[in-house]
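>>> Got a sequence here, can you build the structure:
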Amino acid sequence: MSPFTLSSPVTAEVEVRRSRFIALATPVADREAALAEVARLRAAHPGANHVCWALLAGGHSGMSDDGEPSGTAGRPILEVLRHHDLDGVLGAVVRYFGGVKLGAGGLVRAYTDAIAAALVDAPVVERVPETVLVVAAEYGDAERVRRWADGEGYETGDAEYAEAVRFTLRLPTSRAATARDAVRDLTQGRAVVEG
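Next up is the predicted model:
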């Protein structure tokens, strides 16, 4: 796993022979979050000809040329992310066609230059591996655990209410064992922690 990620999104725009290339690099937790961001970009740029992207997020990598010739957009974006030793990052480039064909080599350069421009002064931070724990607890215990998690700065997911309350905790992997013990202590062993 790459040791760095972005602390916030970065953007840049380059123009190549009248085509506009709008690049975005943003931290994402997983493929689902990345695809949601790509959908948001498509909605924000309905007149764009292409929304090409690449993702590095642990075991969740992927890329799309979105109609550009194979290997001319997604792969160059992915290589720039790898060159910067990033993980947990989506790189996307929105292209508005300017009427002049760039050829395969020109496209590779344009997509590479666009995402590289976005990453020039990107706020890079050390990537802390995260774990997701699923907690199943009685109603009173669930609130106690959620308050504790908030106090620790852990992200809690939406709760499902049934016979028990089920919700997720996202926290640094190095804190997972301590968190399991804390949940057990807070609920006197009544809560079940999976993951």
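
>>> make it CA atoms for all contacts and neighbour counts henceforth
OK.

>>> top helix in the protein by residue count?
helix 103-119 (DSSP state H).

>>> Quick check: next helix or strand after that helix?
As assigned by DSSP states H and E, the chain's next helix or strand after helix 103-119 is strand 124-126.

>>> what packs against that next one?
Where contact means 3 or more Cα pairs under 8 Å, 6 or more residues apart in numbering; DSSP states H and E, strand 124-126 is packed against strand 4-6.

>>> what sits against residue 52?
Counting by Cα atoms under 8 Å, 6 or more residues apart in numbering, residue 52 touches 63-66, 73-74, 92-94.

>>> how much space between the residue nearest the centre of the chain and residue 146?
Centroid-nearest residue in the chain, with Cα atoms, centre = their mean: residue 28, separated by 1.3 Å. Separation of residue 28 from residue 146 (Cα to Cα, to the nearest Å): 23 Å.

>>> please give me the structure for this one as well, since I'd like to look at both together:
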Amino acid sequence: MGAGAVTRRYPATIAAPVDHELVIKKSRFIAHVVPVASPEEADAVIADVKRRAWDAGHNCSAQITGDLGDRARSSDDGEPSGTAGVPMLEVLLRRELTDVVAVVTRHFGGIKLGAGGLVRAYSSAVSEALDLATTVDRRVLACVTVAVDHADAGRYDNLLREWVRGHGALLADPVYEAKAAFEVWAPPSEIAALSAELATASSGAVQAVVTGAERLVGVPRPAPRG
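This next block holds a predicted model:
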């Protein structure tokens, strides 16, 4: 992810698939919004919806993938150009999402909606589906290792488990070799605090070693109160 990744803001995604249906002038718009890991996975979701909704008039889609949301595609699937896929994609972009695909199945009700009506229907179907989803924020964590004598492993295991809970970090299972080695994945801004905590606990004998490795992790966004 590079040296600049620690300050980069990454788009969010969603935790699990959500479905939502709108009925507008007797036409049914059924939205399926699904988290995916790649364009191929997004295409597979679209294909599955088309297989299950084979009798629908249209199965329009929009997808955004990539850590930075740098791959985007959409399809009107037979609707007038620009009235379905692009409005759906714009909703995903406005929500600052990635690794997500939206498919809206339309069962025509016999009343034409016009271009503006179609734009509103397809975008609303996706927007209202996303209102039901759990948003997952994504951030970069840096890898830090902590090595201690086996006799002290239990104490530092407890210390690190308590520390990660309060600092948005993750703790991997320890590895026992010549020493007990702990791997902590922490926000780069919190590493100094971890070093200070370890120095205090060990009178300076135990240090946090930054490995240079980084990874992108998802953290579910708390639901709004009220």
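
>>> re earlier: hmm, which of the contacts of residue 52 of the first structure are the buried ones?
63-65, 73-74, 92-94 (16 or more other Cα atoms under 10 Å).

>>> export the residues you listed to CSV and tack on distance to residue 81 of the first structure and secondary structure?
Shown next, in CSV, are these (distance: Cα to Cα, whole Å; DSSP: H, G, I helix; E, B strand; the rest coil):
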residue, distance to residue 81 of the first structure, secondary structure
63, 12, strand
64, 14, strand
65, 16, coil
73, 13, coil
74, 11, helix
92, 11, strand
93, 13, strand
94, 16, strand
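
>>> quick one, helices of the second structure?
39-52, 85-94, 114-131, 153-166, 191-202.

>>> quick one: which of the contacts of residue 52 of the first structure is nearest residue 43 of the first structure?
residue 94 (11.3 Å; Cα to Cα).

>>> Can you find the partner of that closest one in the second structure?
In the second structure, residue 94 of the first structure lines up with residue 105, judged by TM-score structural alignment.

>>> Its match reaches residue 31, doesn't it?
Yes. Residue 105 of the second structure is within contact range of residue 31, at 6.4 Å (criterion: Cα atoms under 8 Å).

>>> Relative to the first structure, which residues correspond to stretch 42-59 of the second structure?
The aligned range for stretch 42-59 of the second structure is 34-51, by TM-score structural alignment.

>>> circling back: roughly how far does the match of residue 94 of the first structure sit from residue 165 of the second structure?
In terms of Cα to Cα, residue 105 of the second structure sits 42 Å off from residue 165 of the second structure.

>>> ok, now residue 41 of the second structure?
33 Å.

>>> Check residue 30 of the second structure too.
In terms of Cα to Cα, residue 30 of the second structure sits 39 Å off from residue 165 of the second structure.

>>> same deal with residue 84 of the second structure?
43 Å.
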